[in-house]
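Peer 1: What follows is a predicted protein model with its sequence.
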Amino acid sequence: MLKVVKPKTNHARRILEKRAPKLVENAKKILILHGTKTSNVLNSVLTDIFHLKRAGGNAIKYTKKNGDIRPFESGGETALDFLSQKTDCSLFVFGSHSKKRPNNLVLGRMYDHHVYDLIEVGIENFSSMELFGYGKKLAPQVGSKPLFAFIGEGFETKEHLKHLKEVLLDMFRGEVVEKINLTGLDSVFVCTALDDNKVRFMHCGIRLKKSGTIVPRIELVEIGPSMDLVHRRHRLPNDDLRKEAMKSAILKPNKKVKNVSGDLLAGKVGKIYVPKQEVGDMALAKMKGLKRERRVAAAALSASKNKAHKENENTNLAISNKKQRTG
């Protein structure tokens, strides 16, 4: 049996409550790590990713070299799982450089502090944010939401490009909200599929120009970073793990409505139960001849006539019987 350690201080208790599962999860945090050897290009890529995600404390960057992290190898995920649980990060970026795989970048997602899926890309034709003259000034601010544009049919037909699209959306979309202010839409991530294995990644800012009307004219200005992502390898989760990770809790269970059912043709069908109606006791506008007093008097008169008729019949019968006896 595993021993459950209870928090001894209020600060530790609050930290554990933040890390506990919730019906509405917080924004996903990203963990940025360096391998045993990195290049200048790779260091700039990791730094720019950190600036794009640092708003709101959604990014943690470690500069220490991690030689024991090998995401695609068996047993090389232990240190990665530990750091994910320590920092409460559900996304990670791991950069390494070697002769076989130069400027190598591994993007991955975590589930329950274990590696969920992985995708490995190579960096080519990189341009940092500083080369465009903007630096860190136009990095996303707290509360801003970026737009995404995926150009190319490969994002819908190729499995590895579809996987890359999902990972990029999870990394840069920020917190999921129902409503957003239009002023918070200040940047666009443009991903263009150049061929089956290469994607051009660009970050553009939105500029509102005068158009002579109420609606402004929108222009896109490239603010960096921009790079080519060359697909190398990827690993998808198995079906059981995917099914478990895709489970969602019902926030407000639907209350069962009595006597209502659904129909494909008619839509919603309901049954209405009407109680027995006493028409005689209903307060309606009635004709003069149908008033209650007249009906009662007519019924009493009819009853008296019937009674008198029966008495006459009995008298006549008695007289006829007497005549027969005397005769």
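Peer 2: Sure, I can see it.
Peer 1: switch to C-alpha atoms for all contacts and neighbour counts from now on
Peer 2: Will do.
Peer 1: Next, residue 243: secondary structure please.
Peer 2: Classification of residue 243 using DSSP: H, G, I helix; E, B strand; the rest coil returns helix.
Peer 1: Presented hereafter is structure B, for comparison with structure A:
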Amino acid sequence: MVYSCTVKWILELTLQFVELISTFASRSSSAKTKTIAYFAVCQAFINCSKGCVRRVRGILEIDLEDMKRCDHVKQPKAFCLSYIMLRIKTPKSLRAKRELEKRAPKLVELGKKTLILHGTKTSNVLNEVLTEIYHLKKDNAVKFSRRNDNIRPFESGGETSLEFYSLKTDCSLFVFGSHSKKRPDNLVIGRTYDHHIYDLVEVGIENFKSVASCSYDKKIAPLIGSKPFFAFIGEGFENVEELKHLKEVLLDLFRGQVVSNLNLAGLDRVYVCTAVSSKKVLFTHCALKLKKSGTIVPRVELVEVGPSMDLVVRRHRLPDESLKKEAMKVAPELIKKKEKNVSKDAIEGKIGKIYVPDQQVGNASLPFTPKGVKRERREAKAKGEDNKHAEKKKKQKQNDDASA
């Protein structure tokens, strides 16, 4: 069906092309012009036939519903050609194959990369914010320096270029900065699933303080790639939907790579987020400074190292339910089997219960003539004879005394 429809479309175009040239040739009075026109018709027909065969061989996927619609409803020929899919080239070198394997879905995904982009217009404050975020995630981030005029994440059709860049750079997080009169110093933080927009949070930047403006001892500066603490202060992160969504996105943006074990020496920073109101959050980046406390546990002090800013929530878009359900699926290989009668404790670890059934010793079958029973009888018999001899001697002694 796919081949027949494709051949039909290309042949119809070829016939229309032939009719046009034939009409042009019939209107011409010169024999030489007619000969050239007919020769052009034949050459065009041969080229179109070759192209038809190449297209048919390279087809991988065609939307069958649109094909049916194209068969029953009269559509322009250009509309029909849009459904002819070009051949997807397979990688020929080992390097290209390795790159495709890196981007292929895995059971345990690696750390999420962040894409940082500029909008049509950005202010100096916004440029500094994007640079500071890039330095915080320098080990796992990609930053574009050119401006992007056709990216509007919250508008339909405005996310096409963003999804394309996400696919090319293999980034599942993005930070997009733009500046306008209606929304000054605007920052859009979003996540993607399968390189399609998953959710979005738009915030405004106020009272920005960069790393250069903070004075502190450079020895306590956080290292690149270290794991951070997070402190979310305020009831708004549990009650307000916008702040709950912002909390999830910030955690996903700054948490780094997920690991199973941690070295306490690598915990050298903390992100403090304070919910002042239902629309405003104070974001502060601090370093951990350990001091003597007279005990084994040191005293911890927070030193502001920047950047710090006020985030004003403007717009947000939650993920679609069907997309969220698809993204939350877990591979069957990763689902742990439930252990019966086992529980976890924060102090003692794994705790299990052992149920021992009744042994029913009294109903156990014994041998017919056990050796132990014989021995007990012999001992009892010997003990009884000794008692009899003792009683006889005692009676005899009593009789002797009485006769005397």
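Peer 2: Thanks, I have it. This one's a predicted model, so the numbers in the text were calculated from it and none came from an experiment.
Peer 1: In the second structure, which helix is the longest?
Peer 2: Of all the segments of type helix in the second structure, defined by DSSP state H, the longest one is helix 371-403.
Peer 1: which bit of the second structure covers the lengthiest strand in the first structure?
Peer 2: Taking DSSP state E as the criterion, the first structure has its longest strand at strand 217-235. Alignment of strand 217-235 of the first structure against the second structure: residues 299-317, by TM-score structural alignment.
Peer 1: In contact with the residue nearest to residue 307 of the second structure when sequence neighbours are not counted, which residues?
Peer 2: Among residues not flanking residue 307 of the second structure along the chain, residue 210 sits closest, at 4.6 Å (CA to CA, 6 or more residues apart in numbering). Residue 210 of the second structure sits next to 128-129, 132, 306-308 when contact means CA atoms under 8 Å, 6 or more residues apart in numbering.
Peer 1: residues of stretch 242-262 of the second structure that come out buried?
Peer 2: 242-243, 245-247, 249-250, 253-256 (16 or more other CA atoms under 10 Å).
Peer 1: In helices, which of those residues appear?
Peer 2: In helices, judged by DSSP H, the following of these are found: 242-243, 245-247, 249-250, 253-254.
Peer 1: Using TSV, please lay out those together with distance to residue 272 of the second structure.
Peer 2: Listed next are these as TSV, based on distance: CA to CA, whole Å:
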residue	distance to residue 272 of the second structure
242	18
243	14
245	16
246	13
247	11
249	15
250	11
253	14
254	12
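Peer 1: biggest separation within those residues, which pair?
Peer 2: With CA to CA as the measure, no two of those lie farther apart than 242 and 254, at 18.4 Å.
Peer 1: Identify the residue of the first structure aligned to residue 202 of the second structure.
Peer 2: Aligning on TM-score structural alignment places residue 202 of the second structure opposite residue 120 in the first structure.
Peer 1: For the second structure, which segments count as helices?
Peer 2: Using DSSP H, the helices of the second structure run over residues 2-27, 31-58, 64-72, 77-81, 94-103, 124-136, 160-169, 236-239, 241-254, 321-327, 371-403.
Peer 1: would CSV of these with distance to residue 298 of the second structure be doable?
Peer 2: Converted to CSV, the helices of the second structure look like this (distance: least, CA to CA, whole Å):
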stretch, distance to residue 298 of the second structure
helix 2-27, 72
helix 31-58, 67
helix 64-72, 68
helix 77-81, 71
helix 94-103, 43
helix 124-136, 26
helix 160-169, 43
helix 236-239, 30
helix 241-254, 26
helix 321-327, 42
helix 371-403, 68
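Peer 1: What residues of the biggest helix by length in the first structure count as buried?
Peer 2: When the first structure is parsed with DSSP H, its longest helix is helix 292-326. For helix 292-326 of the first structure, burial by neighbour count (16+ other CA under 10 Å) applies to no residue.
Peer 1: Same question for stretch 39-57 of the first structure.
Peer 2: Within stretch 39-57 of the first structure, the residues that count as buried by 16+ other CA under 10 Å are 41-42, 44-46, 48-55.
Peer 1: next one: stretch 145-157 of the first structure
Peer 2: 145-148, 150, 154-155.
Peer 1: And residue 174 of the first structure, what's its match in the second structure?
Peer 2: So residue 174 of the first structure corresponds to residue 256, using TM-score structural alignment.
Peer 1: quick one: that match and residue 113 touch, right?
Peer 2: No: if you go by CA atoms under 8 Å, residue 256 of the second structure and residue 113 don't touch, sitting 9.1 Å apart.
Peer 1: Quick one: neighbours of the match of residue 202 of the second structure, just the number.
Peer 2: By other CA atoms under 10 Å, the residues close to residue 120 of the first structure number 23.
Peer 1: cool, and residue 130 of the first structure?
Peer 2: Counted with other CA under 10 Å, residues neighbouring residue 130 of the first structure total 15.
Peer 1: Please pull up the equivalent of residue 170 of the second structure in the first structure.
Peer 2: Per TM-score structural alignment, residue 170 of the second structure is aligned with residue 88.
Peer 1: likewise residue 271 of the second structure?
Peer 2: When the first structure is aligned by TM-score structural alignment, residue 271 of the second structure is paired with residue 189.
Peer 1: Okay, now stretch 135-153 of the second structure: how far is its last residue from its first?
Peer 2: Terminal residues of stretch 135-153 of the second structure are spaced 24 Å apart (CA to CA, to the nearest Å).
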